[in-house]
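**Student:** when you get a sec, could you give me coordinates for this:
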Amino acid sequence: MKTQERGAAGAGRAPALTAPGGDRLPSAPRERKPALAALAVLLVLLGALGATVLVMRAGDRVEAIALTERVPRGQPVPDSAIKSVMVAEDSDIQYVRWEQRGLLKKYRAAADLVDGSVLVGSMLTKDKGIEAGKAVVGLSLKSGQYPPRLEEGDTVSAYRVGRQTTSGGSDEPGDGGDAGDGGSRGGNPAIAEGARVQSVNKGSDDSVASSGNLPVSVVVDKSDVPELTSAASNGEVSLVLDSDTGS
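**Tutor:** Got it, this is the predicted structure:
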């Protein structure tokens, strides 16, 4: 009786599925999501690209022109006064590029330019003229008739030296002083005040020593030209730095 019951119970069960050799059949693979994987990879790539662009922008440099010496207002920028520097590119700053250095001879300093300045367009002008009411006078000065460190762009006053006017009105040789006291020991007033030194042709120390004279050009009021040129022709001009000069 028990044997029959066991047989009947066994008949109600489904036989277990087995693969040949007694192994179980492989289970169904898990469902993968390739879209999410692709999105993750894309995000990583975008992040890396953004970081690269930021680094590249921060590292953008342009080759610009910087000054190695002072250039007075109204003077051209000589080749000897420039050097190449790398600066951060900025669309709001109009740097004068190093490849544009050949164009500098067409321009002049719009203001006094100091050593170390990086040139931008607003520092230069094509205006080569002299201000209305002004004139340029050339001088040939001996030692003692100019300050030792006279530079282009300095503001000076010119005095007559070498002669003094007596109370009787006749000119007599006299000690008009030197550049240290403005030639005022003879009581001579300034021939020109507030003059600007346009150029100082120092050349070399040897050339100045051999000639004994220093060529200097100054910008003065036209009203001062007659007396200044008369004194200059006789070698009777002394230049004195004004107290407000920047040198």
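**Student:** only C-alpha atoms from now on, for both contacts and neighbour counts.
**Tutor:** OK.
**Student:** contact partners of the longest helix seen in the chain?
**Tutor:** Secondary structure of the chain read by DSSP state H shows that its longest helix is helix 34-58. Residues outside helix 34-58 that contact it (Cα atoms under 8 Å, 6 or more residues apart in numbering) are Ala88.
**Student:** now do stretch 126-135
**Tutor:** With Cα under 8 Å, 6+ apart as the test, stretch 126-135 has contacts from Gly74, Lys106, Tyr107, Arg108, Val219, Val220, Asp221, Lys222, Val225.
**Student:** Arg149: which of these is nearest?
**Tutor:** Comparing these against Arg149 with Cα to Cα picks out Val219 as the nearest, at 18.3 Å.
**Student:** for the comparison step, fold the sequence that follows:
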Amino acid sequence: MKVQERASSRASAPAQQPTAGERLPSPPRERKPALAALAVLLILAGALAATLLVMQAGDRVSVVRTTKDIPAGGSLSRDNTTDILVAKDESIHYLNWDQIDLAKSKYKLGSALPKGSLVVGEMLIAKDKSVVDEGKALVGLALQEGQYPGGLKPGDTVAVYHVGKDAGAPASGESDSSAGNRTLLSAQADVKDADGSSKGGEALSTGDRTLTVSVPASEAQALAQASSVGEVAVVLVPGRSRD
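**Tutor:** Now for the predicted structure:
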């Protein structure tokens, strides 16, 4: 009888309700192993990308870039250059920015450099060395519109002609046919500096301008005389590559 009374009392007792403030038990979460694996892969990929960026930053060097047009024979300085980071390349002999003061005091440019050029060691020569090759002379040519082709730049090769009114006149004792050859002043003059050609690309064939050309020393006097009176014209001829 006692066992039956206890069972009856338990059955009749009301179910215990949760008190205020107690949290109901949450259903068990569904596990998604695929999403977890994807999250791990994303974390690893981000870490790898960050590592690569750090490694690439460590392979960059600060080098010299020109901020102005600098003529042949000119010097580099902090006034006409700036520093820029580039990828390190052992095959390219960049001039490092920490060498700019040494370059200013010891070296000069062997050829003209346009604004925005990256400077490499091969562009520099010692200040005690002439920029003019042995047996050559540098001559400045004053040219007017129509006396030169557009797009001339350092490295081009031109022929220089005397175009004055007396250029083809025969000298005493010369025939008309032989005198005509005197109009060619230089068959191959190397352009060392082209005023305006390095400012944003090739120069247009408009307006007056000057060229500095390297010619055999024996041709320098005639070129200078003809240029001084505005009686020269240049023609682009096959020579060194224009690239």
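**Student:** care to give me the TM-score?
**Tutor:** The pair, once superposed, lands on a TM-score of 0.53 when counted by TM-score structural alignment, normalised by the length of structure 2; 175 aligned residues with a Cα RMSD of 4.3 Å.
**Student:** about what we covered before: which one (most neighbours) among the contacts of stretch 126-135 of structure 1?
**Tutor:** When neighbours are taken as other Cα atoms under 10 Å, the top entry among these is Val220 (25 neighbours).
**Student:** how about that residue, what's its partner in structure 2?
**Tutor:** Per TM-score structural alignment, the equivalent position to Val220 of structure 1 in structure 2 is Val215.
**Student:** would you mind finding the match for Gly133 of structure 1 in structure 2?
**Tutor:** Under the alignment by TM-score structural alignment, Gly133 of structure 1 pairs with Gly135 in structure 2.
**Student:** that match - how many residues pack around it?
**Tutor:** Residues near Gly135 of structure 2, counting by other Cα under 10 Å, number 9.
**Student:** on that earlier part again, okay if I get the contacts of stretch 126-135 of structure 1 as JSON lines plus secondary structure?
**Tutor:** What follows is those, written out as JSON lines (DSSP: H, G, I helix; E, B strand; the rest coil):
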{"residue": "Gly74", "secondary structure": "coil"}
{"residue": "Lys106", "secondary structure": "helix"}
{"residue": "Tyr107", "secondary structure": "coil"}
{"residue": "Arg108", "secondary structure": "strand"}
{"residue": "Val219", "secondary structure": "strand"}
{"residue": "Val220", "secondary structure": "strand"}
{"residue": "Asp221", "secondary structure": "strand"}
{"residue": "Lys222", "secondary structure": "helix"}
{"residue": "Val225", "secondary structure": "helix"}
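**Student:** top strand in structure 2 by residue count?
**Tutor:** strand 184-194 (DSSP state E).
**Student:** leaving out chain neighbours, which residue sits closest to the aligned partner of Arg196 of structure 1 in structure 2?
**Tutor:** Correspondence of Arg196 of structure 1 to structure 2, assessed by TM-score structural alignment: Asp190. The spatially closest residue to Asp190 of structure 2, leaving aside those adjacent along the chain, is Thr157, at 4.6 Å (Cα to Cα, 6 or more residues apart in numbering).
**Student:** so what's the aligned partner of the one you found in structure 1 up against?
**Tutor:** Under the alignment defined by TM-score structural alignment, Thr157 of structure 2 is paired with Thr155 of structure 1. Contact analysis of Thr155 of structure 1 by Cα under 8 Å, 6+ apart lists Gly194, Ala195, Arg196, Val197, Leu241, Asp242, Asp244, Thr245.
**Student:** and Lys222 of structure 1, by the same measure?
**Tutor:** For Lys222 of structure 1, the residues meeting the contact criterion (Cα under 8 Å, 6+ apart) are Gly133, Lys134, Ala135.
**Student:** quick check: the gap between it and Ala190 of structure 1.
**Tutor:** 15 Å (Cα to Cα, to the nearest Å).
**Student:** one more: Asn213 of structure 1?
**Tutor:** Relative to Ala190 of structure 1, and taking Cα to Cα, Asn213 of structure 1 is found at 21 Å.
**Student:** now the two most distant members of the contacts of stretch 126-135 of structure 1.
**Tutor:** Maximum pairwise distance among these (Cα to Cα): 28.5 Å, between Lys106 and Val225.
**Student:** tell me which element Ala37 of structure 2 is part of?
**Tutor:** helix 33-58 (DSSP states H and E).
**Student:** any idea which of the contacts of Thr155 of structure 1 is closest to Leu141 of structure 1?
**Tutor:** Closest approach between the contacts of Thr155 of structure 1 and Leu141 of structure 1, by Cα to Cα: Val197, at 13.0 Å.
**Student:** now do the same contact list for the residue nearest to the closest one when sequence neighbours are not counted.
**Tutor:** Leaving out its chain neighbours, the residue that sits closest to Val197 of structure 1 by Cα to Cα, 6+ apart is Val218, at 4.4 Å. Contacts of Val218 of structure 1 were listed using Cα under 8 Å, 6+ apart, and they are Val136, Val137, Gly138, Leu139, Ala195, Arg196, Val197, Gln198, Ser199.
**Student:** now with 6 Å, please.
**Tutor:** By Cα atoms under 6 Å, 6 or more residues apart in numbering, the contact list for Val218 of structure 1 reads Val136, Val137, Arg196, Val197, Gln198.
**Student:** I'd guess it is in a helix, am I close?
**Tutor:** No: checked against three-state DSSP, Val218 of structure 1 lies outside a helix; its state is strand.
**Student:** those helices in structure 1, which residues are they?
**Tutor:** Under the criterion DSSP H, structure 1 contains helices at 2-11, 34-58, 205-211, 225-233.
**Student:** mind giving me CSV with these and columns for distance to Trp98 of structure 1?
**Tutor:** Output for these, formatted as CSV (distance: least, Cα to Cα, whole Å):
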stretch, distance to Trp98 of structure 1
helix 2-11, 98
helix 34-58, 21
helix 205-211, 32
helix 225-233, 41
